[in-house]
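Novice: Coordinates for the following, if possible.
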Amino acid sequence: MRLLAWWSRRMLSAALTLLLISLLIFAASRLMPGGFAEVVLGPFASAEEKAEVSAKYGLDRGILTQYWLWLSSAVHGDFGLSMITREPVTTEFGLRLPVTAELTILGMAAAIVFGVPLGVLTAIRAGRRGGGALGRLASGFGVSVPEFVLGSLVVFLFSRYALGLTVGGYVPFGTDPAANLRAMVLPAAVLSVFVIAVTARTTRDAVLTVLVEPYIAAAVARGESPGSIVRRHVLRNASIPVITVLGTVTAYLLGGAVIVEYLFNLPGIGSYVVQAVGRRDYAVVQAGVLLAAVVFVVMTTLTDAVAGVLDPRFGRSA
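Specialist: Predicted coordinates:
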């Protein structure tokens, strides 16, 4: 019964959050300087021409009417037509989703394979000589260096010198897996630097918190090996903040790694939405930002659910 009440609160909170976000998205898109008619027709168009374009695309209706029509259609999975290409937004997103999804999968794989072990190792060595300084330095570097700086450096080096990997020239995985991986390795590596650093830092702090607990001292007193203590006692008890940050980072990645997609000329959702902002393609902008919000809310809810399974106290206190 308590679990059902918790899920009901979470679902209600998620629905209200998405409703407020949809309102903010719609209002922000309409408040951007320069409307769709001005962008399409140019600054020297007459008022009559602008009015004709606004009427053609339904932009002359009341703002609340436009919002209601868009929201009611979006609830049923219909995000309308792109105002530029006149193609369904859902179809356009479907073509670009595999690119962003592949970046997300590669980034999260790197976070789990490299970030978690690096954080655990740094925490375990915290009291020893050197204190895991190299791990702390690496995580601090990853968090501090902007993606556009690191990405620009990588693009320059691999474009200037023949180092065996491709910059740009995206090829779908189903068409040529080898060419796809050659084109995706570099952007995924650039994107994963931040993800690995955040995961390693969070894992380190979580493990350090667990290592001072009395049951760890009891395990040491019983003569358990360090590896056994880490596996049996440390990892599970330190997993909740790690899972939380992994869920948040997944939502960030899937929401669109805009800078990386732009630098490496990848036809993902993030770069597509940014282009739509410049064109005042309201349907695409609204759908893209709403999709990112949905992913974030869903990942947060799933993260809380997993945390509740690992530690029942989490669900009772949430």
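
Novice: Going by C-alpha atoms from here, please, whenever you check contacts or count neighbours.
Specialist: Fine.

Novice: Name the residues of stretch 171-185 that are buried.
Specialist: 171, 179, 180, 181, 182, 183, 184, 185 (16 or more other CA atoms under 10 Å).

Novice: and if you look at stretch 84-96?
Specialist: When burial is assessed from 16+ other CA under 10 Å, stretch 84-96 yields the following buried residues: 88, 89, 90, 92, 93, 96.

Novice: give me every residue that touches the third one.
Specialist: Looking back up the chat, that one is residue 90. Residues counted as contacts of residue 90 (CA atoms under 8 Å, 6 or more residues apart in numbering) are 77, 78, 79, 80.

Novice: Out of these, name the ones that lie in helices.
Specialist: Applying DSSP state H to those, no entry is found in helices.

Novice: Next, the structure of the following sequence, for comparison with the previous one:
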Amino acid sequence: MLAYTIRRILMAVPVMGVVAAIVFSLLYLTPGDPATVLAGDQATPDQIEKIRAALELDQPPHRRFASWAWQMVNGDLGTSIFSGEPVAHMIGQRLQPTFSLLILAVVISITVGVPFGVVAAARRGGWTDRALVYFSTLGFSIPSFIAGYALAFIFATQLRWLPVQGFAPLSDGVPSWLRSLILPAVTLSLVYAALIGRVTRASMLEVLSEDYIRTARAKGLPPWRILFRHALQNAAVPIVTIIGIGIATLIGSAVITENVFAIPGIGRLTVDAILHRDYPIIQGVVLLLSAAYVLVNVAVDLCYTMLDPRIRY
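Specialist: Okay, the predicted model is just below:
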């Protein structure tokens, strides 16, 4: 297990290198010039060229990439073009809101999706099964920003139970932290919970038709023990897989959700950087999220061996 973990982490290094090259290439191929945005509408061509030279944007692409890659290897993500602050510092200031939102959304999605899918499979054709189908269809159909505005209108504007926008750090207390994240986390988890519920139901239906489940029922074991001890454990591999894959969906949706609820996280930082063509910030954020996704995949692969002893690497 340890050797496999080390191999997977080492395999992630060239993957991150390919991601870095692709991100760098796409950013510099897109229309727009940071020097023009930074100089303003009244700037002369000479002023724009001076800014480009100061930012080293007049260098050939391969030199810019080599310089940036060397900085990245040394732990330096570069400096923001517009604010002049280190990119690592700017990202570090936004980590808590984003990761708090993602963790809470994952917890809500798993807590709702897995039990819902198990009960729907156990009562196939019943009202619980139909409710899961309707819920998943609704979750897949409604865009996250529309769901966010609807939840904010009902629970924040009309009922005044929760704040409309903003983020309260953990230093303000857990209750304040939770109140600021409930609406965006629920908005973010709608599609994710629906996806987990559908996959859980399909996987459980396949397992419940196996012979050992019928044997367990013939022995008189309690239904809850058959479902959660025997069936769910053997159906867990596809569920864990979709949970890991769904992290990418959450990361992408977090950008929209943070802007809807004015959460000062990495999503808003990325949107502002894209609007200003602040390439160092965009590159740093993409690399950070890519590294997080690679680590999640490694963790999912390691969970396989715990859930199914037949799997060995």
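
Novice: picking that back up, now the two most distant members of the contacts of residue 90 of the first structure.
Specialist: Distance extremes for those: the farthest pair is 77 and 80 at 9.1 Å, using CA to CA.

Novice: and the two? which has more neighbours close in?
Specialist: residue 80 (19 against 11; other CA atoms under 10 Å).

Novice: my guess is the more buried one meets residue 283, correct?
Specialist: Yes. Using CA atoms under 8 Å, residue 80 of the first structure is in contact with residue 283, at 6.4 Å.

Novice: shared neighbours of these two, which are they?
Specialist: Both residue 80 of the first structure and residue 283 are in contact with residue 89, where contact means CA under 8 Å, 6+ apart.

Novice: before we move on, back to that, over in the second structure, see which of the contacts of residue 90 of the first structure survive.
Specialist: Shared with the second structure under both residues aligned by TM-score structural alignment, their matches' CA atoms under 8 Å, the contacts from the contacts of residue 90 of the first structure are 78, 79, 80.

Novice: Dump those to CSV, plus distance to residue 53 of the first structure.
Specialist: Compiled in CSV, those are given as follows (distance: CA to CA, whole Å):
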residue, distance to residue 53 of the first structure
78, 22
79, 20
80, 17
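
Novice: ok, the residues you listed vs residue 4 of the first structure, which is closest?
Specialist: Residue 4 of the first structure has its nearest neighbour among these in residue 78, at 30.8 Å by CA to CA.

Novice: and the closest one, what pairs with it in the second structure?
Specialist: Counting by TM-score structural alignment, residue 78 of the first structure lines up with residue 76 in the second structure.

Novice: give me every residue that touches that match.
Specialist: residue 88.

Novice: From residue 151 of the second structure, how far off is the residue nearest the centre of the second structure?
Specialist: Nearest to the centroid of the C-alpha atoms of the second structure, with distances taken as CA atoms, centre = their mean, sits residue 251, at 2.5 Å. Per CA to CA, to the nearest Å, residue 251 of the second structure is found 20 Å from residue 151 of the second structure.

Novice: Could you do residue 159 of the second structure as well?
Specialist: Applying CA to CA, the value for residue 159 of the second structure to residue 151 of the second structure is 10 Å.

Novice: Look at those two and report which has more neighbours.
Specialist: residue 151 (18 against 10).

Novice: unless I'm mixing things up, the more buried one is touching residue 183, no?
Specialist: Yes. Applying CA under 8 Å, one finds residue 151 of the second structure in contact with residue 183, separated by 6.7 Å.

Novice: Great, nothing more from me.
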